Structures are given as C-alpha cells and as structure tokens.
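Peer 1: below are the sequence and a predicted model for it; my questions follow.
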Amino acid sequence: MSDKEYIPVDETLLIRYLAGEAGPGEAMAIDDWLDADAANRETFRQLQQAWEQGAPAYRAPDARAEWERFAAKHQRPVRRMPVKWWMAAAAAVLCIALAYLLWAPHGSNQAQLLSHQAILRDTLPDRSVVVMPPGSELLFDKRFRVRTAQLKGEGYFDVRPDENNPFVLQVEELHIRVLGTAFNIRTAPDDILVQVNNGAVAVQHGTEETVVKAGRQLRYDRIRHTITVTEVTAPDKNVFAYATQQLHFQGAPLRDVVREVAKTYNVNIVLSNEKTGDCRLSTDFNGQPLAYVLDVITASLGLQYTINGNDINISGNECR
C-alpha cells in the first residue's frame, strides 16, 4: 500500500465510514488501511469492543456534530493514536456510529442471516462456518474486515484461524473471543451455555474473562450473574447435535430422546401414548438419516411410527 496513492485516513474519514457516509473511494482507502497493518485492525476491533460493552440504544448519529465536539480537543492522525487512548477518548463519540453501522435497519453494510423454517448452515466471508436452528439470527458487517458479529438465539461456529484478526462474538451479556475453534452457544431466559468442541474460547463478562477449552462448557446464570465451568458429558453434546448430527443416549427417557431428535432433524415428534415417554433407550447416532434413527428407536422399544410431512407420530404400549 505504501507504493501507491491513497486517500489519507484521519478521524473525520473514519467517523464518516462508520456512519455509512463514506464514498466508494473513501471506503476503499479504509479497506486498504485495515489490510495494511494488524495494529489498525486491532484499533478498530477495540473500538467495536468498547461499543459492545457499553453502547446506548440505537439512534441515528449526527457524525458531523459528534466530530466537531471531538476535534475541538484532539487533532492527531488515526494511525498514530495508541489503542488505550482511543478507547478512552473516542468510544463515547463512535459508539452511536458503530451502532448505526451494525444495526441500521436498511444500512448498506449490514448482513443478516435469519431462518424460521429450517436449520441454516452458511459460510461467513472469512470462510468460517455457522449453523443455526430456526429462529436464531446472526448480524455482521458484510465486509467482515474485522471479524465481529452478534448472535441472537443459538449457533454452532467452526471458526477459521487468523491470529492477526480474532473472531469476536457478542451474545447478550457475554463477549466471546476466539482465534480458531468449534463451539456452540445457546441462550435462554435464565442462562447462556457455551460448549467448546475443539480449541478454546475466551468468554468475557464485564471485567471477568474465563478461558474455556475443548471438552468443557461454561454456564452463565443470568439471574445470579455467576459463571461455572464443567466437563461436557456425552448427553451435553446433544445440545449441538443439530449441527453435528451426533446423538448420544445412555438410559435416556424416550421423551428426552424424541426432543433431541426433533431438534436435530427439525421435525415435530408426538408420543400418542404419553406413558411411552418413560421408556429408556441407550444408543448413539452419527449422521444417519432420520428414517434410520426412527427405525432404531421404535424397534428397540417395540413401538411404531408414522410420518405426515414434517410431523411424526410414535405410538405403542408403555414399557414394563
């Protein structure tokens, strides 16, 4: 980048870019600035992190007015500003612009992955893979120069490693940073569960950061505001079976089995005889078709099943 002409990147241009007001040439200049130096990307990532930890509710930004107030006190080039100074002095100015960049309902830089009908499997711009069950949502900047996204609901991520550009995910109260790993996140009204399949992630809540390694899971209690880390047992892995299609049952009640199978294959399963829910099953499945799974379950317990579109009915007598 040093041997060709480019538009200088300063505070005014950066704020215009974040507010969605930069022209094509200016946007290209900032893209080059991000590509040129890992420190530039880290500066921008720190700004986004500052917003994610304390941004106000969205409202349309007045970038010009904000810059005029900011520039009255500070007039140094962006590329020479220390990260800590940026976070302290610019976070208040840029948080609204960052919100606009990521959350404006019709912003040209916003991308949205959303599925209410089926399990969604998609590849992100950095070639990381995300799998989400129906009703979950992922928001991120289409350029994805800085790998930052926000998840609502549940998602399984297989992140492509990039030491110079960590993958950062905001999930409700938690801030998750990862270089390259596979992990699942599930949010519920009472808790948030982070399960690591391989690699490791750093989960931050407020000023507290907890590293979660492969084979372990972190549970954040949203009522008590506490964090616990435990081993991921075989049944725990069923939580993200919708992504891996690997199911593990050891003496599990049929009602639990059909719940996990229904989520994994995105179908509705009804037990016509509620007492069959007490029947217990020990078996594993590893990506087999739904028909095979149903055959094994019903044959093992002496039951029958019928399929009508997306609805499955399992009938038979209770176990003795």
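Peer 2: Structure received.
Peer 1: make it CA atoms for all contacts and neighbour counts henceforth
Peer 2: OK.
Peer 1: what residues of the longest helix along the chain count as buried?
Peer 2: Criterion DSSP state H: the longest helix present in the chain is helix 83-103. For helix 83-103, a neighbour-count test (16 or more other C-alpha atoms under 10 Å) marks 83, 86-87, 90-103 as buried.
Peer 1: next one: stretch 209-220
Peer 2: Neighbour count says stretch 209-220 has 212, 213, 214, 215, 216, 217, 218, 219, 220 buried, by 16+ other C-alpha under 10 Å.
Peer 1: next one: stretch 156-173
Peer 2: Buried residues in stretch 156-173, counting neighbours by 16+ other C-alpha under 10 Å, are found at 156-161, 165-171.
Peer 1: surely residue 210 meets residue 203?
Peer 2: Yes. Applying C-alpha atoms under 8 Å, one finds residue 210 in contact with residue 203, separated by 5.2 Å.
Peer 1: could I get the buried residues of stretch 209-220 in JSON lines, plus columns for secondary structure and distance to residue 314?
Peer 2: Formatted as JSON lines, these follow (DSSP: H, G, I helix; E, B strand; the rest coil; distance: C-alpha to C-alpha, whole Å):
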{"residue": "212", "secondary structure": "strand", "distance to residue 314": "39"}
{"residue": "213", "secondary structure": "strand", "distance to residue 314": "39"}
{"residue": "214", "secondary structure": "coil", "distance to residue 314": "36"}
{"residue": "215", "secondary structure": "coil", "distance to residue 314": "34"}
{"residue": "216", "secondary structure": "strand", "distance to residue 314": "34"}
{"residue": "217", "secondary structure": "strand", "distance to residue 314": "33"}
{"residue": "218", "secondary structure": "strand", "distance to residue 314": "35"}
{"residue": "219", "secondary structure": "strand", "distance to residue 314": "34"}
{"residue": "220", "secondary structure": "strand", "distance to residue 314": "36"}
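Peer 1: okay, one more to line up with it:
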Amino acid sequence: MINMTKNERKCVRYLTHELSTAARAVFEIELTLDNELKTTYDTYKLIWDNYPDSLKEFDEQKEIQLKSKTVHRNINRKREVINRVTFSLAAITLIFIAYGYFSPSNELSYTNQITTNKGQRQTLYLPDSSLVILNALSEIQYNSDFKNQRNVYVKGEAYFDVTHNENIPFIVHTEDLNITVLGTAFNVNTVLDNKSVSLERGKVNVLIKKSQNSLNLLPKEELIYNIKTSDVTKRNFNITKALAWKDNMLILDNLIFKHALYKINNFYGVRFKITDEDINQKKITGAFKEQDLDEFINSIEFIADVKIKKVNTNEYLIAQNHED
C-alpha cells in the first residue's frame, strides 16, 4: 500500500469531491498560497484528467460484462490494458512526488542564489523589477523567468518593494512562512526564533506552514511567529526602527549591551565581546547612520562611557573606562 502525504490526501479528496463546500473553498485558497501543494495538485489533476473512467463506472461496466461476456469481451480487454498503464503511471508519479516532497525545495526550484557576509548589505532587482535589499548573513534564491510565477526563497533578513502585477502574485518562501503579495513593500526576518513579517505599505497574506493558518497584514502591522512555542502575534510596529538597516542605519533603542551585541556584530561584520557583567547590563540608546567602524567605536565610547580595545583581527573588547 502506498503511504500518502497530507497534501496528497487533500488533493485526492478534492478531485473525488469528498470535501465539503467549505473545505473545498479553503483548499482552493491554500492552492494560491502553498507552492508545494499546488505542484502536488497539478500532478494529481493530470492523472485524473487522463484517467479512462471513474472506478464507479468501471465497476458498473464490470457487472454488465459478467452478464454479457461475449459482447463486451473486447471492451473489457481494452480497459484492462488501459487501467494497467494508468496505474503504472500513477505509481511512477507518486515516486516522483515523494522525491520532490522530501527534497529541499529551495535547492531544487531556483536557478539564482545571492548571499551576503557579515557586515554586508546588498541591493538587487529581480526579473520583474522588484527591489530587494539583503541584510548581512542573508540569502535569496529565485528564477530568471518571472513570466508565469514569481517565487523567491529567503533565509535571513530582506526588504522587498514588489512590482505590482495582479495576475501573477509574488510569493516569498521561508522555512516556516509563505508571504503572498501583489505589489507592496515589506520586511522579512528569519534570523532568530521569532520570525517576523513587517508591512510598510500595501497588503500581504502570511501562511504559517506548520499550522496552515494564515492572516492578512495591513500597513504598519507585523506578524511575529515563534518557532519554539508556535505563538503568533500581530501588532503595530515602528517603521523607522524596523527598516533602518536598509538605509545603512543601526538603531539601538534602550537595549542592554548583552542584547545589543548581536545587532552590532551583524551590522559591522566584526565581533565585539564583553567580559564585565556590569557592562553587559548597561543600557544603550543611539542611532548610527552611515558610520564606519572607527566612527561607531568613538560614538559608543562616548555614549556608554566605556573603552573599546582591539584584541585580535576583527575582534574587540568592550571594557570599563578607568579614565578620570
């Protein structure tokens, strides 16, 4: 017996009209949001459309054949051959689906890949002229042809300003979320356990892959999804603070040093470290726009009253300032 995935069962139930009207409507919405489900459905639809007869019709025909074997013998033989070919095709297709389902989609589906290093931010334009800004230690994958589909895969953090096309939705795939838009500007962050989608303008639909739940975001709203607890939060956010990085600005808003280090290290591509617990708990607030590393160090020393020493290549120690 062939073990079917959840998506495969849903596709079969939809094609055989076993789903209720409400369930069919939900399934049709999911088809527009989940690329993997759409691929599975298209494969099963192809088999369904090319199947010679339904099983019910085949059983009814079989009863008639038992009553009149001589008249229907040739038809029966022909259908038996066709059915064998069809079931063989179905088995081969299921093997293909299983391979595609268990293989990383982001490795198989995209022809272009761009990654950034620590301290690096990169701007690029996609084939439909949509703007993308990648933050440090991030990755985007996409195809060269956007004529029929506009799909990208993102890891890390990226800002999108999507070219409007009501006929071809733009879908951003991440490990945990799918974001579907027509034309809008938004930020995606998958770096930490709290995955976020922050909408600057337009409208997006966010699908949580694990639960298959989705919700819409309006301007100045963001979704926070915690992959450990599965908690989902929808809230308003400060656009300037959330998107400052794309304008080469680092904002530290009343953060203790311990929590600010990741943002600082990622932004400048170096490693600042602290061994003094008093400094770890010291709060810092500041906006550092287009400052190089030396300028940033001078600013931090002045604002936080600390001393920063270079201890190794790309490694700095933040210590107490003992000067009177």
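Peer 2: Yes, it's here. What you see is a predicted model, and the numbers here were worked out from it, not measured in a lab.
Peer 1: re the thing from before, closest to residue 43 of the first structure among the buried residues of stretch 209-220 of the first structure?
Peer 2: residue 212 (25.2 Å; C-alpha to C-alpha).
Peer 1: which position in the second structure aligns with that closest one?
Peer 2: The alignment partner of residue 212 of the first structure in the second structure, by TM-score structural alignment, is residue 217.
Peer 1: and for residue 203 of the first structure?
Peer 2: Match for residue 203 of the first structure (TM-score structural alignment): residue 206.
Peer 1: OK, contacts around its match?
Peer 2: Each residue near residue 206 of the second structure by C-alpha atoms under 8 Å, 6 or more residues apart in numbering is listed here: 177, 178, 179, 180, 197, 214, 215, 216, 217.
Peer 1: identify the residue nearest it in space, chain neighbours excluded?
Peer 2: Once flanking residues are discounted, residue 206 of the second structure sits nearest to residue 179: 4.6 Å by C-alpha to C-alpha, 6 or more residues apart in numbering.
Peer 1: roughly how far apart are that neighbour and residue 303 of the second structure?
Peer 2: Distance, residue 179 of the second structure to residue 303 of the second structure, using C-alpha to C-alpha, to the nearest Å: 39 Å.
Peer 1: the two - which one has more neighbours?
Peer 2: More neighbours surround residue 179 than the other of residue 179 of the second structure and residue 303, with 24 against 12 (other C-alpha atoms under 10 Å).
Peer 1: the first structure: which residue goes with that one?
Peer 2: Checking with TM-score structural alignment, residue 179 of the second structure has residue 176 as its match.
Peer 1: that match in helix, strand or coil?
Peer 2: strand (DSSP: H, G, I helix; E, B strand; the rest coil).
Peer 1: quick one: contacts for it?
Peer 2: Counting by C-alpha under 8 Å, 6+ apart, residue 176 of the first structure touches 168, 169, 170, 201, 202, 203, 204.
Peer 1: and the two most separated of those residues?
Peer 2: 170 and 201 (12.6 Å).
Peer 1: picking that back up, and of the contacts of residue 206 of the second structure, the nearest to residue 267 of the second structure?
Peer 2: Comparing the contacts of residue 206 of the second structure against residue 267 of the second structure with C-alpha to C-alpha picks out residue 197 as the nearest, at 19.8 Å.
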